[in-house]
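1. Starting from these lines, generate the structure:
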Amino acid sequence: MSTQKFDSAKLWDSFNFNRNSLMLHLTGRRYNGSLFSVTPTINKSIQEGIINLIEGQINYYNNQNLKQYDIVGSNDDTVEYADPNDFINELGEIFNSLKKPTAINNIDPNSFDFFTYEFKSANNESIYVFRKINRMKALKKGILGEIANGSFTKIKSSKLLGIDNAIDFIVIDDKIFIFHHISLERVLKLKDQFKDKAKDVLSNDEFAKKNKKFLINSRKEH
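-> Predicted coordinates:
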């Protein structure tokens, strides 16, 4: 049986979106665990920049192995796919937050956890691209500045947010395409699901037999 391959052109064509429809959302969690989102306005230049980086990243993964998502772990050089219905509660919480954005009033950028780039397709369906936020920790320890009129001037880094050239996963139609396994789990807070799956594996009779055999062989070698 041949291995499935990720087709970047097919996915990008399926976007079929209005380039002016891009919205940028930033989402974080309150102390009680509930989500909040803000939706700042972005100019056309930033819109085009984000679209280009998303297209570039999708193309980067072209022809990599395509496998169904497994919460236990992932393989290198592999794009995973999943059914959004498997995460209906987690995604539903995020989407509800995006639909009811919080007013932007002196919100600390460090309170955000991830970006969501939202597009509208030709039939007005939403397409969501997610990326964990780069908190630019390295820059906070140094000095960030700009050169203007021959002088180097420090820029306050506490309010900076970096949009890098990576994407973590895409929710489109009835599929999730996952490029960074661990980021999906962090964005959706899948820690409990992982624990449950680990318990299932550890309690599996076949696993117990193999583990016992491994321990016996290890003792013989010593």
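2. Please make it C-alpha for all contacts and neighbour counts, starting now.
-> Will do.
3. Which other helices and strands does the longest strand belonging to the chain contact?
-> Using DSSP state E, we find that the single longest strand of the chain is strand 112-120. If you count contacts as 3 or more C-alpha pairs under 8 Å, 6 or more residues apart in numbering; DSSP states H and E, strand 112-120 packs onto strand 23-29, strand 126-132.
4. Can you pull out the residues in contact with it?
-> With C-alpha atoms under 8 Å, 6 or more residues apart in numbering as the test, strand 112-120 has contacts from 17-19, 21-29, 126-133, 187.
5. and R186, how many residues sit next to it?
-> By other C-alpha atoms under 10 Å, the residues close to R186 number 13.
6. Would you do the same for the sequence below? I want to compare the two.
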Amino acid sequence: MSLKEIHEILVDIDLEKNDHFVELYLINKKNTEEYYSYRLTVEKKLQEELIEIVSTAICNIQDKNICEYNPIGQVDSVIEKCNLDYIKNAENVLSSIEDDSPNRLESLPEIKDIHSYCTKITKGDISIISFRRFNKLRKLRAGFIGTVVEGRFKSLDGELIGLYNDVDIIIFNNDVFTLNHIALERIFDIGIQFKEKAKETIQDIKDKDIIDNFDKFEEDALNNLNVIKRLTKIKENQTLPKIFDNFENVPKVIEYFGLNIELNQSQDKIIYVDKTQIEDITLLMNDSYYETIIAGVPGIDKLK
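-> Below you'll find the model as predicted:
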């Protein structure tokens, strides 16, 4: 289903009907795989505002191009999409929303421990779920915050919860639309998933024995988040077999682009010295260096 169709569903919602309702959840992350969600009772006016926030967010992006989610980064003016199955931790987060433990609200943690919040909008058997990273509103350094209720001024005690007027992620059926690239990583802890894929790529490189001082290369690679993402993309692109099969072209690429990569005397191995080489090596492994067909202009596709 397209974003336009999702927007039409939201616009058509009538909260007076019994099959329409809005739920708001605060999400607390215990560890990288354990999440707890706390469902809050939402008054009708706020339900309408939450629907409007999601509807407006979709309206603002529904005509933008949509591309597959790229671990390395997001292209400007493009909305990324992936299948729910792509996100290994999604089931843990979404399961926490479905868990209606009777004492859950009574064990609500401190506001500082809230990880993100989620809006679930339901129309019949259709659900549209959105996520946003959490925003804690701090108290005034001096004085206090209050509101007027029926002509009386009432102070607002405790910490305040702030809801943004936009969203980071929208989930419908099995499609995950990412409006904020970094939010997908942070809300679903997808960085852990990237590291697992990166380790698989590292093992593939190790098996081919094409890097001298490999242990140091592995250590530096797995301590650099950008490199981890690129190694993840290398696995997804399946470019390593092409590099292995065409390694005789590597010296040409190194010379043409002036890369900070040194080869051994027989030119069948990369000599790894330090982390200053890591970007050039991983871009090479992803076959990111190119020359345009018409003008013969060299370039680097860092988002490949």
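7. ok, back up a step: redo the helices and strands packed on strand 112-120 of the first structure as a markdown table? Include distance to L35 of the first structure and mean neighbour count.
-> Shown next, in a markdown table, are these (distance: least, C-alpha to C-alpha, whole Å; neighbours: other C-alpha atoms under 10 Å):
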| stretch | distance to L35 of the first structure | mean neighbour count |
| --- | --- | --- |
| strand 23-29 | 5 | 19 |
| strand 126-132 | 15 | 21 |
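8. Quick check: which of these is nearest to L66 of the first structure?
-> strand 126-132 (18.2 Å; C-alpha to C-alpha).
9. hmm, who's touching the closest one?
-> Under the criterion C-alpha under 8 Å, 6+ apart, residues 15, 113-121, 166-173, 183, 187 lie in contact with strand 126-132 of the first structure.
10. And the host helix or strand of E200 of the second structure, what does it pack against?
-> Here E200 of the second structure, judged by DSSP states H and E, is contained in helix 190-208. Counting contacts by 3+ C-alpha pairs under 8 Å, 6+ apart, helix 190-208 of the second structure is packed against helix 225-237.
11. Tell me how far the helix it packs on lies from the chain's centre.
-> Here the centre of helix 225-237 of the second structure is set off from its chain's centre by 14 Å, with C-alpha atoms, centre = their mean, to the nearest Å.
12. what's it in contact with?
-> If you take C-alpha under 8 Å, 6+ apart as the criterion, helix 225-237 of the second structure is touched by 70-72, 194-195, 197-198, 200-202, 221-222, 240, 278-279, 282-283, 285-286, 304.
13. mean shift of the longest strand of the first structure relative to the second structure?
-> Superposing on the second structure and averaging over aligned pairs (mean C-alpha distance after the TM-score superposition for the first structure), strand 112-120 of the first structure comes out at 1.3 Å.
14. Please work out how many residues are found near D76 of the second structure.
-> D76 of the second structure: 6 neighbours (other C-alpha under 10 Å).
15. Specify the local secondary structure of it.
-> coil (DSSP: H, G, I helix; E, B strand; the rest coil).
16. and if you look at the one 5 residues further on?
-> Remark: K81 of the second structure carries the secondary structure label strand [criterion: three-state DSSP].
17. What's the match for it in the first structure?
-> In the first structure, the residue matched to K81 of the second structure (TM-score structural alignment) is Y81.
18. residues touching its match, list them.
-> Y81 of the first structure touches 66-69, 175-178, counting by C-alpha under 8 Å, 6+ apart.
19. okay, these in TSV with secondary structure, distance to E146 of the first structure and neighbour count next?
-> What follows is the contacts of Y81 of the first structure, written out as TSV (DSSP: H, G, I helix; E, B strand; the rest coil; distance: C-alpha to C-alpha, whole Å; neighbours: other C-alpha atoms under 10 Å):
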residue	secondary structure	distance to E146 of the first structure	neighbour count
L66	strand	43	20
K67	strand	45	19
Q68	strand	45	16
Y69	coil	43	17
K175	strand	42	13
I176	strand	40	22
F177	strand	38	26
I178	strand	36	24
